[in-house]
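In: All I have is the shape, not the residue letters:
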């Protein structure tokens, strides 16, 4: 049994959790998606919960790494946050971590809920640090903003944008939400006073 088999199982579980949620992700469906047998699954994982935790952990790590690429890049605070909010996403599928908050089986299990909560705590904290860096550098767009509450607002708008997009079956509400929160960060556009 190779680590490749474990990776196949984790990736299959990630996909199924995103598509079907925890309750809809059966061990049989995982094995079929991964193309492995029951023995291989239980060789690497103690059961569905153990495998789901590995899948959620990997998803959370990848989301944090992807966000960190924008947050650590050169530029002003608003430029880095804009890059994060405007990066390519599968909007209509929703956030793979945010969707788990709607799954009662994940939220009722402290082990499975842990990486979900940790990811959102990290994201709010990292956004707050980006905003605080901008304030410390004297960037006018963020000078008057409270970093913690603004970071919480950005995360709420982003997650709400996913929900609105899924409800409308269109990316337009997500794009509008992102444009709106960026407008709040940068203030109103200049107007011509002729």
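Out: That came through, no problem. From a predicted model like this one, the values you see are computed outputs, not experimental measurements.

In: For the rest of this, base every contact and every neighbour count on C-alpha atoms.
Out: Will do.

In: What segments of the protein are strands?
Out: Secondary structure of the chain (DSSP state E): no strands located.

In: what's the nearest residue to residue 133 if we skip its chain neighbours?
Out: Leaving aside its chain neighbours, residue 133 sits nearest to residue 77 (7.1 Å; criterion: CA to CA, 6 or more residues apart in numbering).

In: Look up how far residue 9 lies from the closest residue to residue 98 other than its chain neighbours.
Out: Nearest residue to residue 98 in three dimensions, chain neighbours excluded: residue 159, at 6.7 Å (CA to CA, 6+ apart). Here residue 159 is placed at a distance of 28 Å from residue 9 (CA to CA, to the nearest Å).

In: In addition, the following structure is provided for comparison:
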């Protein structure tokens, strides 16, 4: 039941945000009763934290799988950027940054902040490897470029949602890869 509560809360946070994710909605989505919910969690903030942490962990696990391996650093970055995503639904972690209740609560905000810091650092490491292996020009700043790549993905979601067209997201990824190609050796 604990897992169903967490998964239901993850889905609701992604769809409705923190305020729109009521305990009643969580119970209805999960099929859990009030007693079961409060048996596993102290309340909505505790359950939301578990759900946000799970979304953040899932994002890190997927990214790590794509960013590690035997392919060249630029190939790994390309795989990560081109991964199949639901562009019109948005990023389950990135969307939380638009939720004032999540961002105002240091405990709820922490997994979001830590995940994006980890992702920027991980991408910077892969870009540094690409530079040291001669795939990218030595003038490329791995940290700044990693931050730009994360911004392209998150901004791509926003632009795609605004346009109602997932192709806009794909164009953002293509543009980022084109800019990287301009620094290829």
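Out: Yes, it's here. Since we're looking at a predicted model, the values are computed, not measured.

In: Can you pull the TM-score for these?
Out: The TM-score (TM-score structural alignment, normalised by the length of the second structure) is 0.97; 184 aligned residues with a CA RMSD of 1.2 Å.

In: Compare residue 159 and residue 9 of the first structure and say which one has the larger neighbour count.
Out: residue 9 (27 against 18; other CA atoms under 10 Å).

In: how about stretch 50-65 of the second structure, aligned to which bit of the first structure?
Out: Aligning stretch 50-65 of the second structure against the first structure (TM-score structural alignment) gives residues 54-69.

In: Show where the biggest helix by length in the second structure falls in the first structure, residue numbers please.
Out: Ranked by number of residues, the top helix in the second structure under DSSP state H is helix 106-132. Using TM-score structural alignment, the residues of the first structure aligned to helix 106-132 of the second structure are 110-136.

In: buried ones in that stretch?
Out: Using 16 or more other CA atoms under 10 Å as the test for burial, stretch 110-136 of the first structure gives 112-113, 115-117, 119-120, 123-135.

In: just stretch 176-185 of the second structure next, same as before
Out: Of all the residues in stretch 176-185 of the second structure, those buried under the rule 16+ other CA under 10 Å are 176, 177, 180, 184.

In: quick revisit: identify the residues contacting whatever residue of the second structure lines up with the residue nearest to residue 98 of the first structure.
Out: Using TM-score structural alignment as the criterion, residue 159 of the first structure maps onto residue 154 of the second structure. By CA atoms under 8 Å, 6 or more residues apart in numbering, residue 154 of the second structure lies in contact with 90, 91, 94.

In: So how do I select the buried members of the residues you listed in PyMOL?
Out: A single PyMOL command selects the buried members of these (16+ other CA under 10 Å):
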select buried, resi 90+91+94
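
In: and the contacts of residue 154 of the second structure as CSV, adding distance to residue 43 of the second structure?
Out: CSV is the format used below for the contacts of residue 154 of the second structure (distance: CA to CA, whole Å):
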residue, distance to residue 43 of the second structure
90, 27
91, 25
94, 24
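
In: For the residue with the largest distance to the centre of the second structure, give its distance to residue 87 of the second structure.
Out: Distance to the chain centre peaks in the second structure at residue 35, reaching 31.9 Å (criterion: CA atoms, centre = their mean). Using CA to CA, residue 35 of the second structure is found at 37 Å from residue 87 of the second structure.

In: which one is residue 147 of the first structure nearest to, not counting chain neighbours?
Out: residue 128 (4.5 Å).

In: Looks like residue 128 of the first structure contacts residue 151 (just checking).
Out: Yes: judged on CA atoms under 8 Å, residue 128 of the first structure makes contact with residue 151 at a distance of 5.2 Å.

In: can you pull the contacts of the residue nearest to the spatial centre of the second structure?
Out: Centroid check for the second structure by CA atoms, centre = their mean gives residue 93 as the closest residue, at 4.4 Å. By CA under 8 Å, 6+ apart, residue 93 of the second structure lies in contact with 52, 55, 56, 59, 112.

In: Among the residues you listed, name the ones in helices.
Out: Residues of these located in helices (DSSP H): 52, 55, 56, 59, 112.

In: and the last one, what does it touch?
Out: Spelled out, that is residue 112 of the second structure. Contact analysis of residue 112 of the second structure by CA under 8 Å, 6+ apart lists 52, 53, 56, 93, 94, 96, 97.

In: What remains of those residues once you look at the first structure?
Out: When you map the contacts of residue 112 of the second structure onto the first structure and apply both residues aligned by TM-score structural alignment, their matches' CA atoms under 8 Å, the shared contacts are 52, 56, 93, 94, 96, 97.

In: Please report how far the third one lies from residue 100 of the second structure.
Out: Using CA to CA, we find residue 93 of the second structure at a distance of 14 Å from residue 100 of the second structure.

In: can you check the second one too?
Out: Noted for residue 56 of the second structure: a distance of 18 Å to residue 100 of the second structure, by CA to CA.

In: repeat for residue 174 of the second structure
Out: In terms of CA to CA, residue 174 of the second structure sits 31 Å off from residue 100 of the second structure.

In: follow-up on the earlier one: ranking by neighbours, what's the top pick from the ones in helices among the contacts of residue 93 of the second structure?
Out: residue 52 (27 neighbours).
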